[in-house]
Structure formats: structure tokens, C-alpha cells
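In: Build me a model:
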Amino acid sequence: MSTLHDNSIIIDGLNISKFERSVFEDMRKGGVTAVNCTVSVWEDFQKTVDNIAQMKQQIREYSEILTLVRTTDDILRAKKENKTGIIFGFQNAYAFEDNLGYIEVFKELGVNVVQLCYNTQNLVGTGCYEPDGGLSGYGREVIQEMNRVGILVDLSHVGGKTSSDAIACSKKPVTYSHCCPSGLKEHPRNKTDEQLKEIADANGFVGVTMFAPFLKKGADSTVEDYLEAIEYVVDLIGEDRVGIGTDFTQGYSTEFFDWITHDKGRYRRLTNFGKVVNPEGIRTIGEFPNLTAAMQKAGWSETRIKKVMGENWMRVFGEVWGG
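Out: Predicted structure coming up:
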């Protein structure tokens, strides 16, 4: 592992792998300091609580390599103790159901990032795979409550109008935690230059994903192609507003993608990704240092590398979580 990678705070803004010992060990191998782990997509309140209980049990069981993140201080402590900090995140506000009180309950359970919609409409707003009616009245209340308790609003899979409404509504920075630029590849999940500028102008943040279907070369992508997408966004909105959000799905088989790509996990198919293979050079979480090495090879300054690999996420988390 390079000295620069080893000495940096490395934050992955979105990971939805099959969370088990081998994946957590790979996070340590890759030198990942903290990671936003998805604990809810299509699940309701009860099932999401079950997922959180299971994750907490694993954090206890593997306490020599894992720790729960509630604050940015917890991330600094994870770095010091050579552990990976686990941030609980949702990819859908579905688990809030129609109860604003659940938002604070989840915050107290450790949930720190929530994406408003996952691909389709829910009570809050609309996803990116269907006509977008914008943020609902209830959605505005949800954002206000998320601002109050300190949960980061994520808009990665959210439709354009709902995203614009959310950016305008939120009093705290919001994020696209895992997206790619439409400027390199047209895709319903990718964001236009205008959308990327809109979130940056509102003090927001962009995590760039390496999910191959969203990259220019698809399944033939390499770590350099991933770097190209990161550089595109940095050139557009500046090096202070960009970070990493890999969207790793390590350990999952086709059944998982089947579930995730059907509306509410059981109805119509929303999209077909085809062959899903991570870019060569960063196929596994353990290969994370190769991304830092690619940045060095491309002539990035040490300051820029440290910002994009983790320091920028730290600042945004601090602003939203309040510590």
C-alpha cells in the first residue's frame, strides 16, 4: 500500500456489497477508513430495523476491524485504530413510511445518510426511471426533519425535478453520493452538467461511482476510465466538491440484481444492466490503493488526492451531522 494511501483518510460514499466477514476484511485490505453501507432499499420500517440489528451484531462480532460511525470523530478514531468505520445509509426513504417520527428513531440507531427515492416514486418524491412530479409536501417535511436531526440527503437515484426541489428545500448540503456524468455517457442514472453544477452551487457534494454500466466503456472499463469520470466532475465543479462513491456490490449473484432492478423489489423490471463487472484494477474493495496510485500517475497533487479520497466527505459529513 502506498504511503500516501496509507496516510490518507479513505472514504467510500456508497457501498451495497453483501456485508459479511470477507467483505469487511477486504475493506481493511484496501485501507478504507469509512464507508456508507446500504442497510435499506426496498425494505419497510420493520425489515430495515432487522437489517440494522444484524449489521450492529456484525460490528460487535468483528470489533477488531470495524466500528460504528455516528460522528466525524468516529471516522478519525477508526483511522487511528486501523479499523473501518461503518456508516449506516438508506437508498430509499421507503422505510420512513408515512411517519416523520421514524426519521429521528433511525438517526438514533445510527443512520446518517438517506437517499430520498430509489429509481421510482414513493411518498417523498420520484426516482429517475419514471415521469417526475417533484418533491411532495410530505417530502419537504422529511427533508426538514432530516436537516434537524442531522441525516445527509442523498439524491443519486432521484429524478431531476425531485432533485432540484430537494436542493432548494434543504438548509444543509445534499449529495449525489454515487453518480457519473452524462457528459461521458448518457444514462438515466447519470447527471447532466447542469445538474452537477446545480448541486455544487448549493454547497452540495458529488460522489463519483465506478459502476461500469454508467462509465463510457461499460464492462470494458479500467481504473483509468473511472479516473476519467472523476476528473470530468472535478473539472466541472472543482476539487473541493467531489469524492468517491464506488457502488461496490461485492459478493452478490444475479438474484440480487434481479431484486434491486425491479420496482419495489418485486414488480416491473426498471432496467437491465447486462454484464456487471467492476473496472479492471479496482475489481475488489481490496484494490482501493490502485485508485490512489492512478491519481498519482495522472499527476494529481497530494492535496487534491487527499481531498477527493476522503477529506471532502469529512467536511460535508461534519456540516450535516454537526460533529
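In: Please count neighbours and contacts with C-alpha atoms only from this point.
Out: OK.
In: packing partners for whatever helix or strand L4 lives in?
Out: Taking DSSP states H and E as the criterion, L4 maps to helix 3-7. With contacts taken as 3 or more CA pairs under 8 Å, 6 or more residues apart in numbering; DSSP states H and E, helix 3-7 sits against helix 289-297.
In: please give me the structure for this one as well, since I'd like to look at both together:
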Amino acid sequence: MIIVDAHCDTITAIMEKGEEFYKNTGHIDLVRLKKYDGFVQFFAAFISPAHAKMGALRRAADIIDKLYREIEANKDDILLCGNYNEVISAAERGKVAAVLTIEGGDALEGSLSALRMLYKLGVRALTLTWNYRNQIADGVADACTGGGLTPFGKEVIAEMNGLGMLVDVSHLSEAGFWDVLNISTAPIIASHSNAKKICNHRRNLTDEQLLALKKNGGVTGINLCPDFVLSDGKASIEHVIKHIEHIISLTGEDTLGLGADYDGIDTTPEGLEGVQCINSLLNELLKLNYSETLVSKIAGQNFLRVIKNVLK
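Out: A predicted model of the protein is given here:
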């Protein structure tokens, strides 16, 4: 069973803490990933608000450089992958498949040429906004304005479709979400977003959005941030499963995957304290009589389908 986690902030985190990827104090490291038979990890270069207004592209370059250096230091165990065939090859060779992403379109600094150069560096997905407005669109924190994609944002979607990049709508305003659905010619992803019906947080997706994602052929990744799992109280595996159950009952088997948000969250649900616990979640689904086929889809096959269809 190949597992795909569509979002983590591990490289940004270890860079800031002065740690290494092989073994560290965070939620994900190579020692733990190597215990899985096949693991595809999306690594985000996170453009924080502190860097968004000045030096965003340089910040992205610094984080990408850190990932490249960590992969070189551990090249026997991890491989940077740009398409489906490379991902499958890495798994067959017993290596972790790393997919490079950027969280925050601020990194483009309003330039399509920057997008094209980032693609050449290996970036294969772009989370269009973080929570706030940028040159591409409004984020969820600015949703009160009703703003969606800007004219530049529409150009970005078209360019990403042409390059073969995954358009990621997590953190995007709802108006921006609908703009993307109307424009994109390829399936999109919400790399780390849950169901708003279960937890009414601005970062989660409405039922209407989830159904539109199904029609588009896209996938959302279940986020383990406790605030997005449970409105109050201490989140657990059981609360995460409520989101899984709701999304599957609403959209069927093909729209759901994993987007843990490890190393981008301060706390985790009980029983899901790090990447070593992903199997605990999958095994709990099997205990609840989810079929092996369905669990395999949630674990990775749904995201692998989109990777195969979109990445070039």
C-alpha cells in the first residue's frame, strides 16, 4: 500500500530549528518514513506572512535549497519526483518519494516567469494563497470581501495547467475556489482541508465545495490540525474519522486522501502524534469494516490518480 501525504511543513521547520531531515524532533523524519513500504511525501516551502510582502521568492529558494541538500545527504533513501512514473519508481526502489510544493503564491511575486523557473526547480504544486490576500487571490481570512482570483491569478491557473502542476485550493477564499473550478482544465486538489459540516472552521470545505471537487476529479487531504477537526475539546482519531465518514458518504470513495499538515501544526489529535501513526489511522478504518480497497484509496491511490493525470 503506497501512502501519500499531500502536505507537510517539515523542511521549513527543520531549517528554522537547525535540524536535519534524517532524524529530528518534529512530526516527520526519514527514520520514521523508511518504516513504510511506500511513502510519497509532499514537502511545502511555506511563505509565512513575515516573508510574503518582501523577499517571498528568496524565502522559497532558501527552503527549496534546504530540501535539495537534505535529499543529497540521504540520496539512498529519498528521491525528488516530478511525475507519476518517478513516484512509482521511487517506491519500487524502496525510497521515499518527495514531491516539492509551495504554500503561498506570494512566492511568484506577481511573475509568471518565476512560476516557470520554480517548475524547473521541481515545484509540482502551488497552494495559491495562505490565509491572506496576495497577487493571485484572496485567502480565507479575507473572504469577507468576496474576492476571488485576480486577473494575474487567472493567468497563473492557465500556466499551471499548461506546465502540468497541481493547483491547490487549501487556504483559498470560497470565491477563489469557485473561480478556480470554472477556469482549471485539470483536476485540482485541496491538499489539507476537512469538512466544514463536521467542524465549522473557515479552513474547511463546504458540502457544495466537496461535491464540486468530486465533479472536477480532484481530491482533498484530511488535515490533522485539531482546530480543523473539532470545534472544542481534545481531538482524537475518532474525530478525524468523522470527517472521513462524512466526505465518503457525500462524495464517494474517490475524493479523499491524506494531508496531515505535520510540522505546520503545534499539536495533533490524540493517537496521531507523528507520521509513525498514519498506520494507526488506516488500521482503525479497517477495524470499522472499511474495505482494503477503500482504505488504499484514502491512503494514497486517490492522490496517485491525480498525480498521474496532472503532473508532466
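In: For the two chains, what TM-score is obtained?
Out: Overall, the chain-to-chain superposition scores 0.89 on the TM-score scale (TM-score structural alignment, normalised by the length of the second structure); 291 aligned residues with a CA RMSD of 1.6 Å.
In: which outside residues touch the helix holding L4 of the first structure?
Out: Identification of contacts with helix 3-7 of the first structure by CA atoms under 8 Å, 6 or more residues apart in numbering yields 31, 289, 292, 302.
In: Tell me where the second structure has helices.
Out: Remark: helices assigned in the second structure by DSSP state H are 10-17, 30-33, 49-52, 56-73, 84-92, 112-120, 151-163, 174-183, 207-216, 226-229, 237-251, 278-287, 292-296, 302-310.
In: Out of the ones you listed, which is closest to E103 of the second structure?
Out: helix 56-73 (9.2 Å; CA to CA).
In: other SSEs contacting the closest one?
Out: helix 10-17, strand 39-46, strand 78-80.
In: number of nearby residues for N92 of the first structure?
Out: Applying other CA atoms under 10 Å, we find 28 residues neighbouring N92 of the first structure.
In: and the contacts of helix 3-7 of the first structure, which two are the farthest apart?
Out: Farthest pair in the contacts of helix 3-7 of the first structure, by CA to CA: G31 and E302, 17.0 Å.
In: okay, the two: which has more neighbours?
Out: Taking neighbours as other CA under 10 Å, G31 of the first structure and E302 compare with G31 leading, 26 against 13.
In: Go ahead and confirm the more buried one touches N290.
Out: No: judged on CA atoms under 8 Å, G31 of the first structure makes no contact with N290 at a distance of 11.0 Å.
In: quick one: contacts for K214 of the second structure?
Out: With CA under 8 Å, 6+ apart, K214 of the second structure has these contacts: 251, 254-255.
In: Now compare those residues with the first structure and keep only the conserved ones.
Out: Shared with the first structure under both residues aligned by TM-score structural alignment, their matches' CA atoms under 8 Å, the contacts from the contacts of K214 of the second structure are 251, 255.
In: Show the buried residues in the contacts of K214 of the second structure.
Out: Neighbour-count burial (16 or more other CA atoms under 10 Å) applied to the contacts of K214 of the second structure gives 251, 254-255.
In: related to what we said a few turns ago, kindly reformat the contacts of helix 3-7 of the first structure as TSV containing distance to P213 of the first structure.
Out: Shown next, in TSV, are those (distance: CA to CA, whole Å):
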residue	distance to P213 of the first structure
G31	26
P289	22
T292	22
E302	30
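In: sorry, back to before: wait, which of the buried ones among the contacts of K214 of the second structure is closest to N85 of the second structure?
Out: D254 (20.7 Å).
In: State the distance from that closest one to K242 of the second structure.
Out: The gap separating D254 of the second structure from K242 of the second structure is 17 Å, by CA to CA, to the nearest Å.
In: Likewise for L163 of the second structure?
Out: Distance from L163 of the second structure to K242 of the second structure, by CA to CA: 36 Å.
In: G38 of the second structure too?
Out: Distance from G38 of the second structure to K242 of the second structure, by CA to CA: 26 Å.
In: for I64 of the second structure, same thing?
Out: Counting by CA to CA, the gap from I64 of the second structure to K242 of the second structure is 35 Å.
In: Neighbour count: these two, which is higher?
Out: Applying other CA under 10 Å to I64 of the second structure and K242 shows that I64 carries more neighbours, namely 24 against 16.
In: I'd guessed the more buried one sits against F43; true?
Out: No: I64 of the second structure is beyond contact range of F43, at 9.3 Å (criterion: CA under 8 Å).
In: okay, and the common contacts of those two?
Out: With CA under 8 Å, 6+ apart, I64 of the second structure and F43 have common neighbours L100.
In: mind listing what the closest residue to I244 of the first structure other than its chain neighbours touches?
Out: Spatial nearest neighbour of I244 of the first structure, chain neighbours left out: G207 (4.7 Å); criterion: CA to CA, 6 or more residues apart in numbering. With contacts defined as CA under 8 Å, 6+ apart, the neighbours of G207 of the first structure are 13, 175-179, 242-245.
In: Which residue in the second structure aligns with G207 of the first structure?
Out: In the second structure, the residue matched to G207 of the first structure (TM-score structural alignment) is G221.
In: start and end residues in the first structure for stretch 101-116 of the second structure, please.
Out: Under TM-score structural alignment, stretch 101-116 of the second structure corresponds to residues 89-104 of the first structure.
In: just how off-centre is the matching stretch within its chain?
Out: 17 Å (CA atoms, centre = their mean, to the nearest Å).
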